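[1] fold the stuff below for me.
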Amino acid sequence: MRVRRIVGVVPVLLAGLLLGPASAAADPQPGQPAAGPPPAGQPPAGQGAAEHAPIAVRTGGHGDFGRVVFDLPAGATWRTGRDGDTLTVRFSGGGGIAPTAATTRNVHAIAPVPGGAVLTLAAGAHARAWRLGSRLVVDVFDPAGHAATPAAAPSAVAATMPHRPAPARQPVAPKAAPVAAAKPPAAGPGDAAIAAAARARAIAAVNALADTPPPPTPLAPKLPAPTPLAPTPPTMTPAPLTPVQATAPTPTAGTLALAAQAAAPHAVTLPFAAGTGAAAFRRGEGAVVVFDEQRPVDLAPLRGDPVFGAATIALLPAATLLRLPLGPGEAVRLSRVPAGWTVAVLAAGGRAPTPIRPEFDAGRLRLPAAAPGLVISVPDPLTGGTLLVGTQKSPGQGVPVDRRAPEFVLLPTWQGVAVAPASDALTLRPAREGFVLSADAQRTLALSVPNAAALAAADAHALSRRFDFPDLPVAGLLRRAQAAIATAAATPPQARGPKRLEVGQALLALGMGAEAQAVLRLAATDDGRMVDDPDQIGLSAIAAMLAGRPAESDGIEDPRLDGTDEVALWRAVRTAQHEEGSPAAAPVFAATINLLLSYPKPLRDHLLPLAAETMALGGERKAAARLLAARKDDPSLLLAAGLLAEANGDTKAALAVYDRAAQSGDRLVRARAAFRAVQLRVADGALAPAKAADALDRQIYAWRGDGRELKVRLRTAELRADGGDPRRALALLRETARVYPADAPAIHARLEQTFAAALAHEAKNPLPPLELVALAEENADLIPAGEAGRALAGHLADRLVALDLPGRALPVLQKLADATPPGDARSELGAKLASVRLRQGDAAGALASLAATLGVGRMKPALLERRTLIYARAAAAAGQLPQAVQALTALDTAPGDELRATLLEQARQWPGAEAALLAWTARVVPSEGMLTAVQATALLRLASAAAQAGDEAMLARLFSHDLPRIPPGNLADMFRLITAGPVQAVSDLGRAEQETKLASRIPDALKSLTSEVNPVGPAR
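    I've put the predicted structure just below:
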């Protein structure tokens, strides 16, 4: 026993001598007295006058990393910050460091700054800071891909001795110390060998922090195995372990990064059988990893490792215990490989394991877990009590947050379950579906009703965060905000930027978006460094969303914010605010809803209705149903319940919910519910468009000033038009364009569509005359340019003229013409207007209308011909016959020739009339064959003009060539009468008698011609 005490004390004494205070480790100056205890009455070192004494710094190189050691005074704390290749170390409760030129591997320079030090690192190097007693140790590792010193090989004994299964437990003499390996041939079991082994252990511990790499240790095979916590057979042989370098997992691509995880710089594989279960959790300042198989593991190859060098193995009767010191920002991840279990140390905050959610069942606590292993009783390193640990044979599940009850504490784990019992009556046992925690048969567990906040926090633990929105009571959030404001106010002006970010986060947790946005804007204004800070940009975007200003939230899309589920959630919020029921945002809400539920109540209440409604409308109905089922009593989700019922096709249930929500005290919910109810009733056929328009018209002023009012206005106008009231629909659209000038172009396009649809509907279902006149007069400016506008204007003009109300039609047509842009539509309206004026006897007005509506560019031939004919009639009526004849001659068409002949006939200018008729008949009368009545009438007019002009040659040609082609009848008789030659001899007396008889029948013949002949061209 005395020897064992010496063995345990010697390493501590040696380490204290070689790694003691800075005054003992550094080379003392000549004449400087050795450090000793302070005299009586003098304050201890690190207090009083020595409070700001420089902190000693030492450096050393170790294979693939360099080490910097700071000897901290008593009570000092530290924190680090990384910026590129610069690592800043700040001390509180101690002074700075003295200037030094010391460097080491991967550390180019160490510079003092007030209250700390700045280390300039090699490019790409990564650092790990940890504490050992009163020392701060900073290890700086080679960049990725840099050749590193190979890890130490396992000892010869561990590599050559095969592992044998443990026999049945046997009693062991109290004084017999168990060993882990067979004794080497050259060494004896005496005290000298034990002392040498202790000395080697102390040297190895010192070399881990010394200024030079550790020398070879030939006595390593003689080291005793780790002292087991319970008697074990002495025949156990330590199994070798395999150090490995873990590879960082590749983050998953996409809007939602659920697999994003920090790299694990160190990992080690421990050899265990395939069916061995494992559990891992933090306890105090270290990690505890439990394997439900007893197997000694030699950790000698890891003595120089910066992460696993301080790990220890302890053997339990049916388990192996690995204890590992961890920094505050580190976590452990277990993974199964064919060789055993791999233990990796990585940065905390990555993807957490799938949560094990406790379930309450008849006074028992059920812990559903996949592949449950055994339950191991483990000594609690923190309290000295007992922990009940349940292992799992497959990785990936853990308890994310602790749960406390009067009889136990369920600890957070990285894998498996761990229970700290407060009652001796508790038992934890494995079951088919996981583990069951229960009391004895006489009692049940004192379990509370499941806490929704705790469950949400547990479920959200697997999702990655970027910002700090803790789920605290409102009073706690207020105190947090007040403390942040006071801290920022007490900070020097040039250092307030980061503190103001903390104020902004505290205000956002309270749901105070506008206030947080003002604080964050002030931070960026007063500190230019904050302008490009990604956290400031992201928080400002979140504040804008909470303040109802989604147009100012573009900053959340900054690519520097990628990689966390929380940022994906806020991007979905922005998308949903821009597009109601966005199908792009709904899946993101479904995946991150647990994170939203873990937010503080003010923030959660603001976002939860938006998420639920978006999922209901965006295709994630199952996720929305789960949320609504879990929060049945949340009144803010009432509208979401109606949307979900509508999406599921349950119209009756949806209308019942909408009608109930329409009585809500929330103005926005009330307005939205009323609008949705009207929409659904119209779609279901239960409400006519006119009645629906009346109902929505009353809702226009229920919510003012944003896109919701615009949506209600447009839908009301649409229902007015569908209900047969286009005038009120157009009037509402014009008012909406004035209220929303930014949307005026889109509203004007809707005005044109509504006006065109109204006229098209009027063609099938004519409006009352005065209603049509008013519709045209109020909306003359809505006739578009182009062919569509020309057709629309023509139809409207025809309808107005057909009303036989020229006095009402003329002002409307004039307004239409004035409002229509230059083009064919305007020229068409001008022709209609001139025609109406000409019928009213206003030839000058007709000419003015034609002149005012001249087209730009080339006019369509049909429109040009119609306008020319109207112009010729108006000009002739105004006494401008030469201009009319000239225009018709230039037109050179059959209708133009006929009108020219008509005008000249009316003016009794027979030679000109004969020429015009000759040109016209050449176009409409064939040169050979029998003629129709219409064609014969045209030749009759030509013959009459030729007779009036005294053109005997033309009459003779018509008599000889065309008379035989005219069918017998009145036309033929009249044509013969006009074209026959004069009476010149006695032989012509008989013909003269016949002509006299024909002349007496001319009035009757003309009457018959009127009923038989359809004149060619416009009426005369």
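
[2] hey, let's count contacts and neighbours off CA atoms from now on
    Will do.

[3] in the longest helix anywhere in the chain, what's buried?
    In the chain, with assignment by DSSP state H, the single longest helix is helix 744-764. For helix 744-764, burial by neighbour count (16 or more other C-alpha atoms under 10 Å) applies to A744, I747, H748, R750, L751, E752, T754, F755, A756, A758, L759, E762.

[4] would you do the same for the sequence below? I want to compare the two.
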Amino acid sequence: ARFYLAHGAPADALGPLELMRETDSDLEKSAPWKAIHGVALLEIGRAAEALGELLDPSLDAEPEMWLWRGLAAAAAGKFADALQYFGEGEDALAGASGDFAVRVHFARARAALAAGNLAVADSSIRFLQNTGLPAADGLAVDYLYGRLAEARGDLGTARARFEDAAAALDRELSAHARFDLVKLELRENNITADEAISALERLRFAWRGDSFEQEVLDMLARLYVSEKKYREGLDTYRQAAIIAADTPRGRDIARRMSEIFAKLFLEGEADRLSPVVALSLFYDFRELTPLGAEGDRMIRHLADRLVAIDLLDRAAELLEHQVTYRLEGAAQALVAVRLAKIYLLDSKPEKALDILRATRQAVLPADVAEERRLVEARALIELRRFEEGLVLLEGETSAAADTLRADAYWQMQDWPHLVEVSDRLLGTRWQTSDPLDEGEREHVVREAIALSFLDRREDLIRLRERYRPLMRGGDLAGVFDVLTGDDPPPAGEVSRIAGELSQSARFRSFLAAYKAEFTSGNATDAGASTSAS
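    Have a look, this model is predicted:
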């Protein structure tokens, strides 16, 4: 094993060591075995495992082992520990020579720069500068000196050293120098963020597979996010997380990705994106959706935005998953109402009815139970199951319930009941001067049609006197004038008007009110409060 290690074949050294362990298991506990095994592991790139072997207390008395411990710690990215180990092995380093001394001083300088110990870095760099290294190694020393100069604030010297090293034939050295040059120029505002992104996109493939690639990807992702290029940023972070899987850096990247996702879909940043782009971003990174109430609120808010642009099927898909897999109890019952409303907006009353009945709860808050009854009644009316819908509304005295009754009576052509409900809905509205909204105009015209079919001229005249000033000039004003004029239209004309209104304006105000709930954010707030409760 010693022979293989001394002749640059560390992988081959592991074979005899393993054979020795199989022959005598106590050998692996001996200091020589651990020393050779640790060095061999370090030389094949398994720095963390190597450090575990080299830190065995049985090796503490060997001065040179502290240097190997420093090399292993530096390779594992534990730079503060590396400096401590190099310090413990200072006497051994003073007596070291040749390639091993050069190797240690390179590692010591890098660790010191990373840890911010400029005095130690300067000491090792001076040693390397005075050693008479080959040109390629000399460029590597110049690069380290550039980093030292940058840390001291001598940016001109740092830039010159980085530019020299960036032209090196050594791909690893060139990549590191180019990276530091990009960071320096960006910090000094000599390049824009977009220019830095372009440079890093070229650099990310220059040297791959170690912590350097992770650093490049991390900076690139940060720049993308700072420039509001969230897809590119999250995608870059995702690649960095794969490389750093099961490491502290990987967990830190995952945390940052979750924070960005929350900023987008909880704090409103995604509202700056088009709903289609926001939806695509959500689906591509939906594994970042937090558990619990925050995640549920995130999904509902996105669904609201989709409803606002009539992407009803995609909004329904989001809430279907939430109702089926994420919620239970009152929260599930309330979100099911919102899903049912989306189905109604999408002309799918059967699905609305199914989801309401599939999410029935024995005990619900009074307001939630009432809203569910109203939406279920709407679905039944849409399905022309009028009697069932009206039975469901028994005992309900709200204006919303009367609006549903009016819709049912309109389709049933139950004119006496329609007049009664319309009168109740309009009340003394004619005594105020505020313009009528769309729903009120529909109630007025429907009552006029019902009165015309019933041939109740006196009531038509009274309706005209009360509402003509409020109906004048607005939607349906012409129809109202025809129905309530001095010369009553023939029955055939009234039927024609009723038929046209049924085709063009059926439930128009109702659907507009539903959609307004989603675009105003009221539905999301209500769902969030129920979920939190």
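
[5] please enumerate the helices of the stretch 701-850 of the first structure.
    707-722, 726-739, 744-764, 769-778, 786-802, 806-819, 824-839, 843-852 (DSSP state H, counting those that start in this stretch).

[6] would you turn those helices into JSON lines with distance to I537 of the first structure?
    Below are the helices of the stretch 701-850 of the first structure laid out as JSON lines (distance: least, C-alpha to C-alpha, whole Å):
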{"stretch": "helix 707-722", "distance to I537 of the first structure": "26"}
{"stretch": "helix 726-739", "distance to I537 of the first structure": "33"}
{"stretch": "helix 744-764", "distance to I537 of the first structure": "33"}
{"stretch": "helix 769-778", "distance to I537 of the first structure": "50"}
{"stretch": "helix 786-802", "distance to I537 of the first structure": "49"}
{"stretch": "helix 806-819", "distance to I537 of the first structure": "50"}
{"stretch": "helix 824-839", "distance to I537 of the first structure": "54"}
{"stretch": "helix 843-852", "distance to I537 of the first structure": "60"}
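
[7] out of these, indicate the one that is most buried.
    Comparing those by mean neighbour count (mean count of other C-alpha atoms under 10 Å), helix 824-839 comes out on top with a mean of 26.

[8] for the longest helix of the first structure, which helices and strands make contact with it?
    Helices and strands in packing contact with helix 744-764 of the first structure are listed as helix 726-739, helix 786-802; criterion 3 or more C-alpha pairs under 8 Å, 6 or more residues apart in numbering; DSSP states H and E.

[9] relative to helix 786-802, how tilted is that helix?
    Calculated by axes from the mean of the first three to the mean of the last three C-alpha atoms, to 10 degrees, helix 744-764 of the first structure forms an angle of 50 degrees with helix 786-802.

[10] who's in contact with helix 744-764 of the first structure?
    Contacts with helix 744-764 of the first structure, where a contact means C-alpha atoms under 8 Å, 6 or more residues apart in numbering, come from 721, 726, 729-730, 733-734, 736-738, 779, 782-784, 792, 796.

[11] identify, from the residues you listed, the entry nearest to K815 of the first structure.
    N779 (9.4 Å; C-alpha to C-alpha).

[12] S849 of the first structure versus the closest one, what's the distance?
    According to C-alpha to C-alpha, to the nearest Å, N779 of the first structure and S849 of the first structure sit 20 Å apart.

[13] and the spatially most central residue of the first structure, what helix or strand is that in?
    Nearest to the mean C-alpha position of the first structure, by C-alpha atoms, centre = their mean, lies A572 at 3.6 Å. Assigned by DSSP states H and E, A572 of the first structure belongs to helix 565-578.

[14] please report how far the aligned residue in the second structure for A654 of the first structure lies from Y143 of the second structure.
    Under the alignment by TM-score structural alignment, A654 of the first structure pairs with A158 in the second structure. Distance check for A158 of the second structure against Y143 of the second structure: by C-alpha to C-alpha, it reads 8 Å.

[15] common neighbours of the two, please.
    In contact with both A158 of the second structure and Y143: no residue, using C-alpha under 8 Å, 6+ apart.

[16] quick revisit: okay, the helices and strands packed on helix 744-764 of the first structure in CSV with distance to R549 of the first structure next?
    Below are these laid out as CSV (distance: least, C-alpha to C-alpha, whole Å):
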stretch, distance to R549 of the first structure
helix 726-739, 19
helix 786-802, 41
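
[17] can you give the contact residues for stretch 198-216 of the second structure?
    For stretch 198-216 of the second structure, the external contacting residues (C-alpha under 8 Å, 6+ apart) are R171, E172, A175, H176, R178, F179, V182, L217, L220, A240, I243, A244.

[18] measure the fourth one to R208 of the second structure for me?
    In other words, H176 of the second structure. Taken as C-alpha to C-alpha, the span from H176 of the second structure to R208 of the second structure is 11 Å.

[19] now the first one
    With distances defined as C-alpha to C-alpha, the gap from R171 of the second structure to R208 of the second structure amounts to 11 Å.

[20] who touches both of these two?
    Common neighbours of R171 of the second structure and R208 are not found (criterion: C-alpha under 8 Å, 6+ apart).

[21] check the offset of stretch 800-807 of the first structure from the chain's centre.
    The chain centroid and the centroid of stretch 800-807 of the first structure are separated by 58 Å, computed with C-alpha atoms, centre = their mean, to the nearest Å.

[22] swap that for stretch 872-889 of the first structure, sorry
    Here stretch 872-889 of the first structure is found 71 Å from its chain centre; the criterion is C-alpha atoms, centre = their mean.

[23] do the same with stretch 788-803 of the first structure
    Centre-to-centre, stretch 788-803 of the first structure and its host chain are 50 Å apart (C-alpha atoms, centre = their mean).

[24] please apply the same query to stretch 372-386 of the second structure.
    Between the centre of stretch 372-386 of the second structure and the centre of its chain there are 37 Å (C-alpha atoms, centre = their mean).
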